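Student: Below are the sequence and a predicted model; questions follow.
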Amino acid sequence: METVWKRPDGSIVACTEKIKVLRENLEELRQMAQDAFEDALLMECDEAQIRAVFQEVIAGLENPYNKD
């Protein structure tokens, strides 16, 4: 199922080029995360810990466009 991208106001992002870039970025991120996950498993790290660390990384991303 394809992700429906939305703006903060709830309206849908419909621009084909924007959606293409989002899709490509997500696939690159997914592949990089998969590679890092497999590396950590090969180094005998705990799967649950790897997943928790990845979640921390994502949760810690900063919005450089925040208007605060």
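Tutor: Happy to help now that I have it.
Student: from here on, contacts and neighbour counts on C-alpha atoms
Tutor: Will do.
Student: Which positions within the longest helix seen in the chain qualify as buried?
Tutor: Criterion DSSP state H: the longest helix present in the chain is helix 16-42. Within helix 16-42, the residues that qualify as buried are Phe37, counting by 16 or more other Cα atoms under 10 Å.
Student: putting a second one here so we can go through both:
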Amino acid sequence: MLFRMAHDELTERELLNKLQQKIKDYIDGGKLTSLEEFTFEIEDGEFFETKNPRWWNKTLRLMYG
């Protein structure tokens, strides 16, 4: 699925690796606190954080907070 949303020169495995690294960076950097949810979009083969995109419904705090 990710492969179809990104540039043709990147394989799905490469995209998943990039996303996994981005998530690891957030965990290692101590950004994950208090059931905070982060959303990412891809542009030019790179993932970047988006704040409150219209397509996302936050649920963690509602269910577990």
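Tutor: That came in fine, so what should we check first? Just so it is clear, the model here is predicted, and its values are computed rather than measured.
Student: Got a TM-score for the two of them?
Tutor: In this superposition the chains share a TM-score of 0.39, using TM-score structural alignment, normalised by the length of structure 2; 35 aligned residues with a Cα RMSD of 2.9 Å.
Student: helices and strands around the longest helix of structure 1, which ones?
Tutor: Applying 3 or more Cα pairs under 8 Å, 6 or more residues apart in numbering; DSSP states H and E, one finds that helix 16-42 of structure 1 contacts helix 47-59.
Student: quick check: angle from the longest helix of structure 1 to helix 47-59?
Tutor: Counting by axes from the mean of the first three to the mean of the last three Cα atoms, to 10 degrees, helix 16-42 of structure 1 lies at 150 degrees to helix 47-59.
Student: And Tyr26 of structure 2, which helix or strand is it part of?
Tutor: Assigned by DSSP states H and E, Tyr26 of structure 2 belongs to helix 12-28.
Student: Okay, buried residues for that helix please.
Tutor: Residues of helix 12-28 of structure 2 classed as buried under the neighbour-count rule (16+ other Cα under 10 Å) are Glu12, Leu15, Leu19, Lys22, Ile23.
Student: The first one and Gln20 of structure 2, how far apart?
Tutor: Yep, that's Glu12 of structure 2 we're talking about. 12 Å (Cα to Cα, to the nearest Å).
Student: distance of Glu56 of structure 1 from Glu24 of structure 1?
Tutor: Distance, Glu56 of structure 1 to Glu24 of structure 1, using Cα to Cα: 23 Å.
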